[in-house]
Every structure is written in C-alpha cells, then in structure tokens.
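>>> fold the stuff below for me.
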Amino acid sequence: MDPVLVKLALGGIAFLVCIGLLFGIGLALAAQKFAVETNPKVEEVLEVLAGAQCGGCGYAGCEGYAEAVVNDPEVSPNLCFPGKAAVAEAVAEITGKKLSGAANMVAAVRCSRIEGKVGQKYKYLGYQTCAGANLAFGGPQECAYACLGFGDCVAACPFGAITLDNSFPVIDVEKCVGCGSCVRTCPKNVIEITPSSARVWVPCSTKDPGKAVRSVCEVGCITCKMCIKACPAGAVRVEGDLIRIDHKKCADYGVECKEICVEKCPRNIFRPFEAAVKKAEQVEAVA
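Sure, this is the predicted structure:
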C-alpha cells in the first residue's frame, strides 16, 4: 500500500477521533451546566402515590403530578384520587402543604332515565358509542340531557368500576376512586364526582323548564326550588339551571337537613345519597 495513502488514512482517523472527543467534552460540559436538580421529595411523593397512572390529577401520569405538587405551591396534595385520603395526608406531610377537603370521592350518575321511563325519539343505527350518538341530533333519548347508555364511561374507567345494567351505567363504589375519567368521557355531562359521605343528591341533569321535563320523564327535576326554600343549611342552589348541593354545608348542619329537603321535593328526585350501596339500588329496572 502506498505510504502516502496510509498517512492520509491515519490522519483522517485521528481527525475524526479529535472531533469526537471535542463533541463529547462539549456535551458533558453542557449537560453539567444545564442540569436540572431533582428535588428528592419528588421521589418520596412518587413512592406514596397509588401508581394508577389514571390522569385523574390532571397531569401526565404519577411522575408529572409528583413534580408539580413538590415544585408548585399552588398544586393541592389531595389530587391522587386512587390513593384517597391516606395518600393525600402522606403527600401533604412530605410537601409541607396544608391539607383540606381530602374526602373520598366517587362518581355518581345524575340521570334517572330508566326510572323516569324516558322514551326514544328515533332508533339510532350509527356507531354504538355515546360520542357517536350525541352527534346525531343529541342522541335518541327524548330527554336532551339523558344518559345515552352506550357505555363510553365503562370503556374509559381504568378501574373497572362501571358496568351497564339495562343500558344504564352503574357505579361500583368499592372500585370507584373518583378519578374523573368517566366524567371527562361523558358527552352529556351526567356523571359527577361526589363525596362518598354526601347525604343527598339529585339524580337528574336536565336544564329544561318543568313543563318540558314532565312531558318526557316521570321523575325529572322541574327546578321548582322547593328544596332551596326548605334547606335549613342553605346548602342547595340553582347554578346554570341545574340544582347544586354544597355537601360540606349539608354535612355540617346535621342529619335533619337531609330529611327536610328530601321530604319537600314534589317529584321525589331529591334523595339520600346511598354511596355505600354497591349495586344498582340507584336504578330500578322498569319492565
């Protein structure tokens, strides 16, 4: 082999090695300069979180929430819904944040379509999903606010806490962690996250006036406001044409508050919240 070519080859190799070394040193220096120090508390929080990766906290997985709750003073320590109160207390202790409102939460379906014998205005033949049905004139139910019953919430629940009974979602409160996946999925917004200790609720989401409600549902809320007038705790209000309940005010007042409001409802749709009931006592299948 020509000695000149050998020298050129060796020179090229040496040049590439030098370039590689320079790039390596540069990258090492850059990594050292721009390195982000990891707060050891992030790892501590990660260890106590439920690890469900459900996204109920609003962050991209448990690691995202751990970083946020440690580094951002505005992020609450009670957003790990699968972990419930026990994890919230642990996160609060690690981060030194004040814990408030760490009640265990469950999903509740604010609709009584089956009990109210809500009919259908047409036969839906499209994609068998709530999202698909909702695109077709708001779905086939005569009540524009009724559960569509195709089970998008069932598919969305990462904990298998929802089943369909007579095309209606039933929440298993022993499995439900209140992560809100079903809430974000429901196109009719009939699912709410409610404290498991709640005393009362209104399983209806209609915003229609009383006459319209009576024409399509036998039990739907007609927003007569009798519950608002009767509630001694001032825990009931109308917000966005929908009955809302301040569960803390209700609980603080006492058990008699529940009894008064429930008795005053002329439609019997203002009811005790039986969160301890596992199966479909909230839904009475009508033959």
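>>> every contact and neighbour count from this point should use C-alpha atoms.
Fine.
>>> ok, residue 105 - how many residues close by?
Residues contacting residue 105 under the criterion other Cα atoms under 10 Å number 24.
>>> was I right to think it contacts residue 192?
No - in terms of Cα atoms under 8 Å, residue 105 does not count as a neighbour of residue 192; the distance is 9.8 Å.
>>> for the chain, which helix is longest?
Secondary structure of the chain per DSSP state H: the longest helix is helix 3-33.
>>> ok, now how distant is residue 201 from residue 242?
According to Cα to Cα, to the nearest Å, residue 201 and residue 242 sit 12 Å apart.
>>> what do you get for residue 255?
Distance of residue 255 to residue 242, computed by Cα to Cα: 24 Å.
>>> show me which of the two is the more surrounded one.
Per other Cα under 10 Å, whichever of residue 255 and residue 242 has more neighbours is residue 242, with 17 against 11.
>>> measure residue 28 to residue 3 for me?
Note on residue 28: its distance to residue 3, by Cα to Cα, is 37 Å.
>>> circling back: pull out the buried positions in the longest helix of the chain.
Judged by neighbour count (16 or more other Cα atoms under 10 Å), helix 3-33 contains no buried residues.
>>> can you name the element that comes right after that helix?
helix 40-48 (DSSP states H and E).
>>> pull out the buried residues from that following helix.
Within helix 40-48, the residues that count as buried by 16+ other Cα under 10 Å are 41-42, 44-46, 48.
>>> may I see those residues organised as CSV, with distance to residue 67 added?
Listed next are these as CSV, based on distance: Cα to Cα, whole Å:
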residue, distance to residue 67
41, 9
42, 6
44, 11
45, 9
46, 9
48, 13
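>>> let's see this one next to it:
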Amino acid sequence: MPEKPEHAGPATGGDRRGLRADCENCFALCCVAPAFSASVDFAIDKHAGQACPNLGSDFRCGVHARLRPLGFRGCTVYDCFGAGQKVSQVTFGGQDWRRAPRTAKQMFAVFPIMRDLHELLWYLTEALTLRPARPLHGELGLALEEVERLTRGAPGDLGHVDVAACRREVNALLLRVSELVRAEVRHRRKDHRGADLIGARLGGADLRGANLRGAYLIGADLRGADLRTADLIGADLRDADLGGADLTGSIFLIQSQLDAARGDAETRLPPSLTRPAHW
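Next comes the predicted model:
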C-alpha cells in the first residue's frame, strides 16, 4: 500500500487541499463511474461503470483541451471535491481497477458516496471560517469530524452510509450558519429559496444577504449584481451572466457553479475559488 498522500487527511481549519481534485492520484473515476446521456452537456451516451471512449490507458482524458468544442461541457463543470483520489489511494489502497478488476464494481459504487461526503466537508469547512457562525463552531467541528470518520471507512462500510440522512443533518446546521451570516446585513434580505428565476433580469440587483438556496437562476442576468453574503448553496447558475457581479463574501458557492455560469474579468470572486478559463 502506498504512503498515505498529504491530501488524504481531514479538512479542518479552512484547509481544503484534500477537497480539491487531484487527478494525478485518481484512477479517472469520474470518467467511468457516472452515467450520462447525449445532451447539451455530453456528446454521447455512456452507461455507469463504462469507461468514456476518450479515456486513455494512462487514465488521462485524450481530449481534455477540447472538451467544450467537442460537446463535453458537462465534464468541465464536474467537481469530485477530492473524492477521486481518496477512493483511489486511501479506500482502495492504490489498487488500479484495471489491474485489479475485482475491485471495479465496488470502487465505482463507493465513488459517488465519497463525493457527496466530501461536498459536505467542503461546506462544513467553509462554515468554520465564518466569523458570525462562531457560536456554532463546536457543533460544526463535531459534524465535520463525523463526516470525515465516515470517509475513512472500508469499502463495505462506505457502501452502507445513509448519505441522505447525513445531508439532512448537515444541512440543518448549515441553515443556522446561513441565518447568522445573513443577519449581519441590515437592510431587508430577499428570500428566493428554491425560486424559479430562470432568465430573470437581475442586473445590478442588491442581493446582499439574500437566500438563494436551491434557486433556479439558469440563464439569469446577474450582471453587476451585489451578491455579497448571499447564500448560494445549490443554486443553479447554468449560463447565468455574472459579468461584473460581486460574489466576494457569498456563502456556500462552489467551483462547479462558477464553471457552469458566464462571467468576465470584472466578476469578483471569493478567494477560495478560481476564475473559469472559459470566461
């Protein structure tokens, strides 16, 4: 068994190194485990557990630099939150599913579970960095430790994790965090939780402290909008125009949401996220 990589440890104190994809230490699980259908996001159909035809023998994507023009936009917005290397190098101890095909079925089944757990770790880690949520830091720390404990389980144990129940418990805590953070905005805070805002014209809108959890913002015009301290967990930002928008201080925004949106050099981002190359 190879030495446990540095990024395999728990994500505490705002350290998210273990929650960022490290493709060099993964057996291309995102290119094999998930299923997808021919659509605007994928050029072909692929069954779960079937390797993408673009995957090389070295576990590298043969068309990585041309994914978008070739019709694989979905690949460019996918984020495993570091679950790929965790399953490959820790859960299965560096066993290659090609060289050890007996591991393949279980490895592919465990991967999406690990991915969901790592996403929860990302949110919990962010919550622990938020000053207004300090009264909840004890509960957040315990929740993070419990989810991290689950990620260290053996393959058989991981397969029986009730991810839905875990998500409900963590989400209830994150809701309390959101309320504390957004309460610091003095003006009236907009509640758009789960709202249908597809194609909405929100250019220049003051959305500071807004609740946008799970909102459908597909194709919305958010140019120049002020989204500081807005809760964006689960918001669908596909093709939303974020040109010139201020997202600094927004909470629970993740990289895949930005990758699915449109923005420009004037879009202001939280320091933990990066400007998508296709912007």
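>>> quick TM-score on the pair, please.
The TM-score (TM-score structural alignment, normalised by the length of structure 2) is 0.30; 142 aligned residues with a Cα RMSD of 6.3 Å.
>>> picking that back up, ok, the buried residues of helix 40-48 of structure 1 vs residue 135 of structure 1, which is closest?
Set against residue 135 of structure 1, the nearest of the buried residues of helix 40-48 of structure 1 by Cα to Cα is residue 46 (40.3 Å).
>>> the closest one reaches residue 61, doesn't it?
No - between residue 46 of structure 1 and residue 61 there is no contact under Cα under 8 Å: 10.4 Å.
>>> so how many other residues sit close to residue 165 of structure 2?
Residue 165 of structure 2 is flanked by 10 other residues according to other Cα under 10 Å.
>>> ugh, wrong one, I meant residue 120 of structure 2
23.
>>> show me the contacts for it.
147, 167, 170 (Cα atoms under 8 Å, 6 or more residues apart in numbering).
>>> which one of those has the most neighbours?
residue 147 (20 neighbours).
>>> quick one: which helix or strand includes it?
Using DSSP H and E, residue 147 of structure 2 sits within helix 137-151.
>>> that helix: which residues count as buried?
So, applying 16+ other Cα under 10 Å, buried residues of helix 137-151 of structure 2: 137, 140-141, 143-145, 147-148, 150-151.
>>> can I get these in CSV with distance to residue 126 of structure 2?
Formatted as CSV, the buried residues of helix 137-151 of structure 2 follow (distance: Cα to Cα, whole Å):
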residue, distance to residue 126 of structure 2
137, 11
140, 10
141, 11
143, 13
144, 11
145, 14
147, 14
148, 15
150, 19
151, 18
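>>> just the residues you listed now: which is nearest residue 181 of structure 2?
The closest of the buried residues of helix 137-151 of structure 2, once distances to residue 181 of structure 2 are taken by Cα to Cα, is residue 137, at 13.0 Å.
>>> please report how far the closest one lies from residue 171 of structure 2.
Counting by Cα to Cα - residue 137 of structure 2 and residue 171 of structure 2 are separated by 15 Å.
>>> do residue 74 of structure 2 as well
The gap separating residue 74 of structure 2 from residue 171 of structure 2 is 26 Å, by Cα to Cα.
>>> what of residue 258 of structure 2?
From residue 258 of structure 2 to residue 171 of structure 2 the distance is 21 Å (Cα to Cα).
>>> those two: who's more crowded?
residue 258 (23 against 16).
>>> can you tell me the helix or strand for that one?
In the assignment (DSSP H and E), residue 258 of structure 2 maps to helix 255-260.
>>> can you point out the buried residues in that helix?
255-260.
>>> what's the answer for stretch 168-177 of structure 2, then?
Buried residues in stretch 168-177 of structure 2, counted by 16+ other Cα under 10 Å: 170-171, 173-174, 177.
>>> make TSV out of those residues and add secondary structure.
As requested, the buried residues of stretch 168-177 of structure 2 are exported to TSV (DSSP: H, G, I helix; E, B strand; the rest coil):
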residue	secondary structure
170	helix
171	helix
173	helix
174	helix
177	helix
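>>> may I see those residues organised as TSV, with distance to residue 120 of structure 2 added?
Formatted as TSV, these follow (distance: Cα to Cα, whole Å):
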residue	distance to residue 120 of structure 2
170	7
171	9
173	11
174	10
177	14
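>>> from the residues you listed, which is closest to residue 104 of structure 2?
Distances from residue 104 of structure 2 to the buried residues of stretch 168-177 of structure 2, taken by Cα to Cα, are shortest for residue 170, at 30.0 Å.
>>> doesn't residue 94 make contact with residue 41 of structure 1?
Yes - checked against Cα under 8 Å, the pair residue 41 of structure 1 and residue 94 is within contact range at 6.8 Å.
>>> identify the contacts common to the two.
Counting by Cα under 8 Å, 6+ apart, nothing touches both residue 41 of structure 1 and residue 94.
>>> one step back: and the furthest pair within the buried residues of helix 255-260 of structure 2?
255 and 260 (8.7 Å).
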